[in-house]
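sequence and predicted structure, then a few things I'm wondering about:
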Amino acid sequence: MNYHVDSNGYYGKFGGAYIPEMLYPNVEELREQYLDIIAEDAFQEEFNALLKDYVGRPTPLFLANRLSEKYGAQIYLKREDLCHTGAHKVNNTIGQIILAKKLGKKKIIAETGAGQHGVATATVCALMGIDCIVYMGEVDMARQKPNVERMRILGAKVVPATSGSKTLKDATNEAMRHWINNPKDTHYIIGSVVGPHPYPDMVTRFQAVISAEMKTQLKEKTGNEDPDYVFACVGGGSNAAGSFYHYLDNESVKLVAVEASGLGVSSGKSAATTALGKSGVLHGSKTLLMQTPDGQVVEPYSISAGLDYPGIGPMHAHLFDTKRVEFLSATDEEAMQAGIELSRLEGIIPAIESAHAFAALSQMKFDASDVVVINLSGRGDKDLDTYIKWGKY
């Protein structure tokens, strides 16, 4: 079984590039050049130097002793929350801003849900002196106000998306619309493993540094570079793609993706795509998405802005379809409780997105010898207002 993208941009039956004619030159330019550019020595030298000296990589792999004791396994946390800007998103924006420069682009646009990708994009644009516009749902702007202000401080223009559910899907729609109207001088830094080919593969390659480091660090700590389990939360799925990448072809490693089931999978207020979705096209690729019988997108819901998306990336759709990855889900309440539990047991307040991955621990049965790695994809600073409003701590 092949779990990687093919030459046509497909993962099995998912993927491709379903795009308006106006975007074809941009996407085709990327498709033709991205692999050659990122393979260049000069690109790799600049990318790796910035990951080390600017982002702060490698991020630690931390043995969570109290969490391990509670769940009866050796649980390690991949500390992406310690990256500059507070989440894994910056791995991708560093790669894409270097690529955009090499393609001669003068302006950057992005979409964001929880705001972490927006902050990471604004950060690298400030670093490189490039104009930046970030589209963000009006609802997400209200619940992630600190990140909105961080983007503005960094010099980005933050544009509210006021249509639909006013969340991530709608921000992506607005960014795509902008790109269609400004195709020649603008690069769109997509933040997740979604969108037309080559974006899902390109973002995965930039995030694959996570699992590459995991292997080296596990070898040092346990004598074996392969864990028994890797857990990650999934909305679009960039942190999961990076966490899983170097283990995809090793089926002795169990991969677990955790979606947001909101108020419950069957509540009508959920973002559990694999439980509720079917094949369709969204934002330029064929994937699994939540939709009505006549193909209209169902509005997603999650307490976490970064998981509030009606689909998943095409790679994840293929991993679900082939059963390579086990997909679980956690409700708002379960995720919030898991976030507080991690805070109390290990002194780490996680992003609510990441807390969903921790919530799945209670759904598993481990052996005491099992080595479990959870990708702690972001820190909870941005979510303090949500934690406070929830109040059960």
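Received the coordinates, thanks. Numbering: from 1, shown residues only.

CA atoms for contacts and neighbours, from now on please.
Fine.

quick one: the helices in the stretch 51-200 of the chain, in order.
Taking DSSP state H, counting those that start in this stretch as the criterion, the stretch 51-200 of the chain contains helices spanning 65-71, 89-102, 116-128, 138-143, 145-153, 168-181, 199-207.

how about the stretch 251-393 of the chain?
Using DSSP H, counting those that start in this stretch, helices in the stretch 251-393 of the chain cover 273-276, 314-321, 332-346, 352-359, 384-390.

picking up where we left off before, would CSV of the helices of the stretch 51-200 of the chain with distance to Tyr54 be doable?
Shown next, in CSV, are the helices of the stretch 51-200 of the chain (distance: least, Cα to Cα, whole Å):
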stretch, distance to Tyr54
helix 65-71, 30
helix 89-102, 10
helix 116-128, 10
helix 138-143, 27
helix 145-153, 17
helix 168-181, 27
helix 199-207, 15
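
in addition, the following structure is provided for comparison:
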Amino acid sequence: MAEDLPNSYKTGPDENGRFGLYGGRFVSETLMPLILDLEAEYERAKTDQSFWDEMDFLWKHYVGRPSPLYHAERLSERLGGAKVYFKRDELNHTGAHKINNVLGQIILARRMGKTRIIAETGAGQHGVATATVCAKFGLKCVVYMGAHDVERQKPNVFRMKLLGAEVVPVTSGRGTLKDAMNDALRDWVTNVRDTFYCIGTVAGPHPYPAMVRDFQSIIGKETKEQMMEAEGRLPDTIIAAIGGGSNAMGLFFPFLDDKDVRIIGVEAGGKGVNEKMEHCASLTGGRPGVLHGNRTYLLQDDDGQILEGFSISAGLDYPGIGPEHSWLHDTGRAEYVSITDKEALEAFQLSCETEGIIPALEPSHALAHVMKIAPDLPADHIICMNMCGRGDKDIFAVAQHLGQDLG
């Protein structure tokens, strides 16, 4: 695995788990031994060929990797300008990129002798992936999900229950992803002996941001190989949606040393980036602070209190972002923009109409930015967008926003 990582990143974050000013390990004394045990286990696994052999086997035969790289021909014609490709991670087993990372973490959990897996989830895809892999390996699974998200993601709640998971609605705060992560961390502190916390994004205390990124980087690695096969060269621009940012880091990471490749992350602009924080664009409208064990950009008030963000997308409805994204933002290697709910809904419909692909609301944000920039780019410009999830889970929410009564 190490030989596939960018040269400038061979050493990963520093010994304190920091990406420049960001990241780190801000946790209680109770959790510190668990974090250190996990870090040690992952360091062993990274150089253990049997670990990667098991991962490769399951990625291929259980997840269905490699996921296709697809030329969205009719969409490209409709937009004019650039040639648009989708990296189709929505075709993975469970319908999103989340299972790439869950497999790695649960294999580590089994190596550590853990029998109970807990997870947080927003849109439900990480919860479904965790419940799926727990069912495969016969592990107990508990998923914390904000009560607000339970209501708007009912299909995924039912899927988790079918797979044997206990779904715990979280009523604190606004009942979204931030609150679910809070309760999952409380559970972990209480049940340190047999429990493993499977975090779904590139956030949390070190080693989670780097570890999740490494597992998800299979997306970018495949994309580079497939693009060379399809076009004989790398794309000019790569684009992905960002909540915490795991699908984006998965696509971006293998391209970081390819300086001619433009990298764009798309945050949730909600009702528009404004002082009321009716959005979840942490890099666009936030500032650095500490949340969930790491230092990163956050939506917060002048006293450092975390504010409740807003997005039509449950998976992007988080008031922070992964620390490596914060670092890439500050260094200028990646650009970060925001897309509103309205623009994401328009992109959702355009994908359906032109390509017969129903996207999740999360990648619909990325597609909306593709719609903005593609028409002004030359025909030989190649854009690759990560279609990180399918829209089965969102059809009821979209119907409601479009004024359709599904009965």
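Nice, thanks for sending it over. Keep in mind it's a predicted model, so treat the numbers as computed, not measured.

count of neighbours near the counterpart of Asp294 of the first structure in the second structure?
Using TM-score structural alignment, the partner of Asp294 of the first structure in the second structure is Asp303. Applying other Cα atoms under 10 Å, we find 6 residues neighbouring Asp303 of the second structure.

one more: Asn250 of the first structure?
Neighbours of Asn250 of the first structure (other Cα under 10 Å): 10.

residue contacts, the residue nearest the centre of the second structure?
A centroid search over the second structure (Cα atoms, centre = their mean) returns Ser246, at 3.2 Å, as the residue closest to the centre. Residues in contact with Ser246 of the second structure (Cα atoms under 8 Å, 6 or more residues apart in numbering) are Gly200, Thr201, Val202, Val212, Arg213, Gln216, Gly322.

distance of the fourth one relative to Gly322 of the second structure?
Note on Val212 of the second structure: its distance to Gly322 of the second structure, by Cα to Cα, to the nearest Å, is 10 Å.

higher neighbour count, these two?
Remark: of Val212 of the second structure and Gly322, Gly322 carries more neighbours, 29 against 26, as counted by other Cα under 10 Å.

what's the match for that one in the first structure?
Using TM-score structural alignment, Gly322 of the second structure pairs with Gly313 in the first structure.

quick check, its match in contact with Pro200.
Yes. Applying Cα atoms under 8 Å as the test, Gly313 of the first structure and Pro200 come out as touching, 6.9 Å apart.

burial of the residue mapped onto Val148 of the first structure from the second structure, as a residue count?
The equivalent of Val148 of the first structure in the second structure is Val157 (alignment by TM-score structural alignment). Neighbours of Val157 of the second structure under the rule other Cα under 10 Å: 26.

give the contact list for Val157 of the second structure.
Gly124, Val150, Val167.

what's the answer for Lys83 of the second structure, then?
Lys83 of the second structure sits in contact with His71, Ala72, Glu73, Ser76, Ala374, Ala379, Asp380, His381, Ile382, Ile383, where contact means Cα under 8 Å, 6+ apart.

try 7 Å
Under the criterion of Cα atoms under 7 Å, 6 or more residues apart in numbering, the neighbours of Lys83 of the second structure are Ser76, Ala379, Asp380, His381, Ile382, Ile383.

if you rank the contacts of Ser246 of the second structure by neighbours, which is first?
Ranking the contacts of Ser246 of the second structure using other Cα under 10 Å puts Val202 first, with 31 neighbours.

wait, doesn't that residue sit right on Phe215?
No. If you go by Cα atoms under 7 Å, Val202 of the second structure and Phe215 don't touch, sitting 10.2 Å apart.

which strand in the second structure has the most residues?
Counting residues, the longest strand found in the second structure (DSSP state E) is strand 262-270.

other SSEs contacting that one?
Helices and strands touching strand 262-270 of the second structure, by 3 or more Cα pairs under 7 Å, 6 or more residues apart in numbering; DSSP states H and E, are strand 237-241, strand 335-340.

that strand aligns to what range in the first structure?
Using TM-score structural alignment, strand 262-270 of the second structure pairs with 254-262 in the first structure.

mean deviation of the matching stretch from the second structure?
In this overlay with the second structure, the average offset of stretch 254-262 of the first structure from its partner residues is 0.4 Å by mean Cα distance after the TM-score superposition for the first structure.
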